[in-house]
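*Asks:* Got a sequence here, can you model it:
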Amino acid sequence: MEKQKEIIENKLSDDMGKMGEEFNNFMHKVTEVDGIIKKLTSKDKDLQAIGDQEAKLYLREETVLDDIDGETISLKVTNDRTIVNKIAQESGNPNEMSKDSFMAEVERDADQRYKDRLIRTEKMETFKKQATLAFRRKEFEKALVLYNKAIEQIKDSPLLYNNRALTYIKLGFPDKAKSDLENWALKLNEDCLKSWLLLAKINYLSGDEEESKKCVLEAKKRNPKEIDFIEDYMKTMYKESRKS
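*Replies:* The predicted structure is shown next:
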């Protein structure tokens, strides 16, 4: 049992590392696009030219920097078959890309990503249903595998991290559960009642009653209409913990 637990824990560490890297890559892309747009809309001609080059590189068009001096930057387009190059030619200057042209490509890419997300959402729902069924049958290891697969498809669902955290608790991994709640679920939705209550439960069962109380207070502050429910939940949790 201990060996199996160690294997699962090592696999989980690898998965969390990959997810963190993917999130960082996503944030880098957001920052990169924002920087390109600012350069394209700059009043500085040199910055516009640099933004033009970066936009083409971002959209995977091969370009060659011909010359740089204090006043001008010219770009030689080496691939006439790209969509980006066609847009640039239609604008009247084959060497320059406008903000609108760049945004049109970004929007086209966003539309494709939206369609891809719909497909991934369908897959996620399938894995989530299977995971929920496994959890109800107390097949917690199977549920964990399925929740991992669901999260691979959709990484910004607080519900999935809450459910996986609950599965971690059942498997005896409170630290993993806490990480899912603090580093994922509550960052995606800082008001999520279920996340705060699960976090309160983990802290209480781990012997940190002070931190547990803080989580309960935070849950009440962020969900004032659910105070009665929160108090009932905690009373039930205290009662069950005394029985075990």
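
*Asks:* Please count neighbours and contacts with C-alpha atoms only from this point.
*Replies:* Fine.

*Asks:* buried sites along stretch 216-228?
*Replies:* Neighbour-count burial for stretch 216-228 flags 216, 217, 218, 219, 220, 222, 227 (criterion: 16 or more other C-alpha atoms under 10 Å).

*Asks:* Correct me if wrong: the last one contacts residue 217.
*Replies:* What it means is residue 227. No. Residue 227 is beyond contact range of residue 217, at 9.6 Å (criterion: C-alpha atoms under 8 Å).

*Asks:* Please identify the buried residues of whatever helix or strand residue 122 lives in?
*Replies:* Assigned by DSSP states H and E, residue 122 belongs to helix 99-136. Buried residues in helix 99-136, counted by 16+ other C-alpha under 10 Å: 99, 101-102, 105-106, 120-121, 123-124, 127-128, 130-132, 134-135.

*Asks:* One more, so I can put them side by side:
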Amino acid sequence: MTEELDALKKVEDVSECIKQLATSNDPTTLDAADKLLKKLEDGSEDLRTKTNRTVITKDSSNGNASANAAESAAFMREIERDAAERADRRERNRRRAAEWKDRGNAQFKLANYDQAVDCYTRGLAIAKDFELLYQNRANCYVKQGRFEEALADAEAAIFLTREKCAKPFFHQAKALTGLNRLSEAREAYSRMSSCSDAAPGHADRCLADLDRLSAARKAEARALEEFSSGGGNSVEMLIYRLARGDQPTAYYAAGMRCLAALLVGANERALFRAKSGFSLLNKQQVVVTTLAVPLESMTDAQLDLLTASLTLAAAVAKEDSENCHQLAQLSKPGQLAARAVDVVAFNGASPSASDARQAALDALSKIGQLACDRLCGCCAEPAGLVAALLRQTQRLAAQTALAAAHLFSQLAGCVRLRERLERAAPNALAGIAQAGESLVSAGASESLAAFCLAVEALRRLMAGCRPLRQAAAARRAFLTACCTALERYAPDKEEDCGGELQQSAAAEVAALLASASLEATPAVSGAAVRLGEMALRLASRPSVAPQLREFSLALLATLAPRSVELARQIGA
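*Replies:* Okay, here's the model as predicted:
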């Protein structure tokens, strides 16, 4: 009788579980179902053993028990078969969802966060309990500033990983920080540190950054309180109060961010100029002292003030030609525009350094849009800036790499820059060629779009600057790097022509090679056959993009006169 009751209880449990699965998509329901199946599977062997030992007698009650036990065993076999089918179906679904995960990861690397979110969401529609999809989508939401959604996904990932993985806690902390729930973010970082896969010291660094952010926000709150009292929220009053030199560094950083937020229109930006706002950037004692500190020696508070100053500069420069020209003139060593160039080349890896680098790129891009000639004319070392932008396009995360590539693209079209490079020292031009070689050789570490934009800008710059073209062509390693990149991005087979960005990358490398190869050197002659064969293969394929075919033909036209063997192959 006990066995019969146990079997009936199991039937009731399974029925209830099936109802829950039919009416809910909650991951907890799937988890409960898995636990029930495991419990049933663990007990089935015991049940079969007891059934096999049952002795058939003439007693009818024993016969009924035997029949019931046989029915229970058959039921358990059905449950086992259903469990096996569910496990197989779940595995197939996870494989399909993993394909969407990979697509989302590729879009994330290109900083296409909307497309990445769509891919992860499609994956979750197939496998609702795939923890990596929640985790990765949370990361996208953080990048987009959608912190409530990021928090929900991070908590789902935490539940599905049984609170044993560090990354979901990291994304939870980032979301909570974005929501200004700093005490909860601190707890999330603490829980992250207890996970076995947490990187040593990572949680401590995150907590230190959180302390810095907390102090900055407190200072900003004090500044906002002061600046909003007695008409203090006007542009003129903010300039007056920030001109004082008796406040802590965090006070000025917060005040400059408040001032930047007020410069929303042409009238406010003109008022900033009229009320001596530029004195905050080149005469205010705390700012001037901070700008004079070497970047590698700056504290987090000083880096934060530098970042706030660059943020203010970007707001001042937006769509205002006169402001752009005045900012471009702050190019002497230790002044803001010169420091912005230094920050672009700075390789500091801390979050404070990353924030400063992003602000510098934003400020220089705003200035470059309306005063590119002035910026290139005032820049102390234009070749150094170009080389730094090429290196950072290779090294930085996707979004910042794109910003560096956009700024380089602006500068590449500047006549003043080409004029200055024409007169630059050979070692300075060699530095640009070496940085371009490193970018092309390494390929797109984070952003293929940034790679394409930077290579296209380098080609334009080389086409207009003969000394730079000669410096690149003289480096056999430069040509070798281009060959390697063309092989990497060019499609191998007719049916596999790669994605649009991949073909664009191949096209830009082919165009760069054609431009760099205008100077006859032994290195060019030695590589002509290998390159020519590759270009001939690409130009003859009907399925490649028109841009790639065009640049491949241009490369062939450049290389054919250098090699009798290549000319023979083209003729054939």
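
*Asks:* how many other residues sit next to residue 2 of structure 1?
*Replies:* By other C-alpha atoms under 10 Å, 7 other residues sit near residue 2 of structure 1.

*Asks:* and what of residue 261 of structure 2?
*Replies:* For residue 261 of structure 2, the neighbour count with other C-alpha under 10 Å is 13.

*Asks:* What sits closest to it if chain neighbours are left out?
*Replies:* Distance criterion C-alpha to C-alpha, 6 or more residues apart in numbering; nearest residue to residue 261 of structure 2, sequence neighbours excluded, is residue 315 at 7.8 Å.

*Asks:* Look up how far residue 201 of structure 1 lies from residue 191 of structure 1.
*Replies:* According to C-alpha to C-alpha, to the nearest Å, residue 191 of structure 1 and residue 201 of structure 1 sit 17 Å apart.

*Asks:* When the two are compared, which one has more neighbours?
*Replies:* Counted by other C-alpha under 10 Å, residue 191 of structure 1 and residue 201 do not tie: residue 201 has more neighbours, with 27 against 17.

*Asks:* my read: the more buried one touches residue 213, true?
*Replies:* No. Residue 201 of structure 1 lies out of contact with residue 213 (C-alpha under 8 Å); the separation is 9.6 Å.

*Asks:* and residue 110 of structure 2, what pairs with it in structure 1?
*Replies:* Superposed on structure 1 with TM-score structural alignment, residue 110 of structure 2 falls opposite residue 137.

*Asks:* ugh, typo on my part, it should be residue 89 of structure 2
*Replies:* In structure 1, the residue paired with residue 89 of structure 2 is residue 116, using TM-score structural alignment.

*Asks:* do you know how far its match is from residue 109 of structure 1?
*Replies:* 11 Å.

*Asks:* Return the set of buried residues in stretch 111-127 of structure 2.
*Replies:* Applying a neighbour-count criterion of 16+ other C-alpha under 10 Å, one finds 111-113, 115-124, 126-127 buried in stretch 111-127 of structure 2.

*Asks:* swap that for stretch 407-417 of structure 2, please
*Replies:* Buried residues in stretch 407-417 of structure 2, counted by 16+ other C-alpha under 10 Å: 407, 408, 409, 411, 412, 413, 414, 415, 416, 417.

*Asks:* Can you tell me the element the residue nearest to residue 261 of structure 2 falls in?
*Replies:* helix 300-317.

*Asks:* can you check residue 286 of structure 2 too?
*Replies:* Per DSSP H and E, residue 286 of structure 2 falls inside helix 285-291.

*Asks:* Going along the chain, name the strands of structure 1.
*Replies:* Ranges of strands in structure 1, per DSSP state E, are 63-68, 73-77.

*Asks:* Is there a neighbour count for the equivalent of residue 167 of structure 1 over in structure 2? I'd like the number.
*Replies:* Alignment note (TM-score structural alignment): residue 167 of structure 1 maps to residue 140 of structure 2. Using other C-alpha under 10 Å, residue 140 of structure 2 has 27 neighbouring residues.

*Asks:* Any figure for the gap between the nearest residue to residue 140 of structure 2 once chain neighbours are set aside and residue 208 of structure 2?
*Replies:* In space, and not counting its chain neighbours, residue 140 of structure 2 is closest to residue 113: 5.8 Å by C-alpha to C-alpha, 6+ apart. Going from residue 113 of structure 2 to residue 208 of structure 2 by C-alpha to C-alpha gives 28 Å.

*Asks:* What is the corresponding segment of structure 1 for stretch 308-317 of structure 2?
*Replies:* Using TM-score structural alignment, stretch 308-317 of structure 2 corresponds to no residues of structure 1.
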